[in-house]
Structures are given as structure tokens and as C-alpha cells.
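Visitor: below: sequence and its predicted model.
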Amino acid sequence: MRAKTLMYKPVGLVGGIAAGAVAGVAFKHVWRLVSGSDSAPDATDRRHGWVEVILAAAVQGAIFGVVKAAVDRAGARGFEKVAGTWPGEK
């Protein structure tokens, strides 16, 4: 494994943690706007139907995917500017 690839590992780890936190906050805001509820339904909560549970999971997954991709891409671009190479590139 190349030294620059190893140098990027902590950047990617911190970015992943940050992405998860940002996505969680974004999902809570979006879910509150969509449903009027402060929290998304739990899959095992009997009070919520299939549609609501699956919709919440789909929205949460989409938000997480978009935020994670944006943070990963920004981290890779920043690393490229500092290190002179794209992470993982030979």
C-alpha cells in the first residue's frame, strides 16, 4: 500500500464520521417537515404501517448516500490539492 494512500485513511475515516452526523441531522429535519413527527418510525414499532416505515428508511438512505458521497468527494479533492495525487491512484 502506498504511503499517500495510508495518509488518506484518517481523512476518509473522519469524513465518514462527519457525513454520518450531518446526514442524521439532515434526515431529522426532512422527516419533521414531511411527517410532522420528531422521530422516524422504528421498523418494529407496531403503531406505524409498512408504507411509513419503508418510506422513512428510503429517505434516510438517500440522504445518507448523498451526504456521504459529497463528503467523500470533497475529502478526496482536498487531499489531492495537499498531496498532489488522488487518493488510491497509482
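Guide: Yep, it's here. Numbers count the residues shown, from 1 in each chain.
Visitor: only C-alpha atoms for contact and neighbour calcs from this point on.
Guide: OK.
Visitor: give me the distance between A19 and A3.
Guide: Distance, A19 to A3, by CA to CA, to the nearest Å: 25 Å.
Visitor: between the two, which one's more packed in?
Guide: Remark: of A19 and A3, A19 carries more neighbours, 20 against 8, as counted by other CA atoms under 10 Å.
Visitor: adding another structure so you can compare the two:
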Amino acid sequence: MKASKIAYKPVGLALGAASGMIAGAAFKQAWKIIEGDNDAPDALDEHRSWRQILLAAAVQGAIFSVVKAAVDRSGAVATRRVTGIWPG
């Protein structure tokens, strides 16, 4: 394994945790706009419709994927700036 990959591992883990927190906050805000409700439905919430459950899951997945990609890419660009090597 390349030294750059090993050196990037802790950075990648920290960025992953940060992206999860950012995505969670973004989803809460998006759900307030979409449904006007503070609580997003859980798959096991029997009082919510299939539409609400599946919409919430799709929105949450999309937001998480976009935030994770943006954070990962930003981390890789910053690593290249500091080390001169792309961490991949």
C-alpha cells in the first residue's frame, strides 16, 4: 500500500465523520422544507405513509451521497496541496 494512502486514512476517517454530521443537519433542514415537519419518518413508524417513508429515505440518501462526495473530494484536493500527491 502506498504511503500516501496510509497517511490519508486518518484524514479520511475524520472527514467521513464530519460529512455524516453535515449531511444529517442538511437532511433535517431539507425535511422541514419538504414536509414542514421537524421529525423525519422512520421506516418502522406505523403512523407515516409509504410515500413519506420512501421520500425521506431517498432525500436522505441523496444528501448524504452529495455531501460525502464533496467532503472527500475537498480532502483529496487539500492533501494534494499539502503533500503534492493525490491520495488514491
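Guide: Thanks, I have the structure now. Quantities reported herein were computed from a predicted structural model and do not represent experimental measurements.
Visitor: in which helix or strand does the residue most central in space within the second structure reside?
Guide: Nearest to the mean C-alpha position of the second structure, by CA atoms, centre = their mean, lies F64 at 3.2 Å. With secondary structure defined by DSSP states H and E, F64 of the second structure is part of helix 50-83.
Visitor: packing partners of that helix?
Guide: helix 3-35 (3 or more CA pairs under 8 Å, 6 or more residues apart in numbering; DSSP states H and E).
Visitor: what's the average distance for the helix it packs on when superposed on the first structure?
Guide: Superposed on the first structure, helix 3-35 of the second structure shows a mean distance to its aligned partners of 0.5 Å (mean CA distance after the TM-score superposition for the first structure).
Visitor: which strands and helices lie in contact with that helix?
Guide: Other helices and strands packing on helix 3-35 of the second structure, by 3+ CA pairs under 8 Å, 6+ apart, are helix 50-83.
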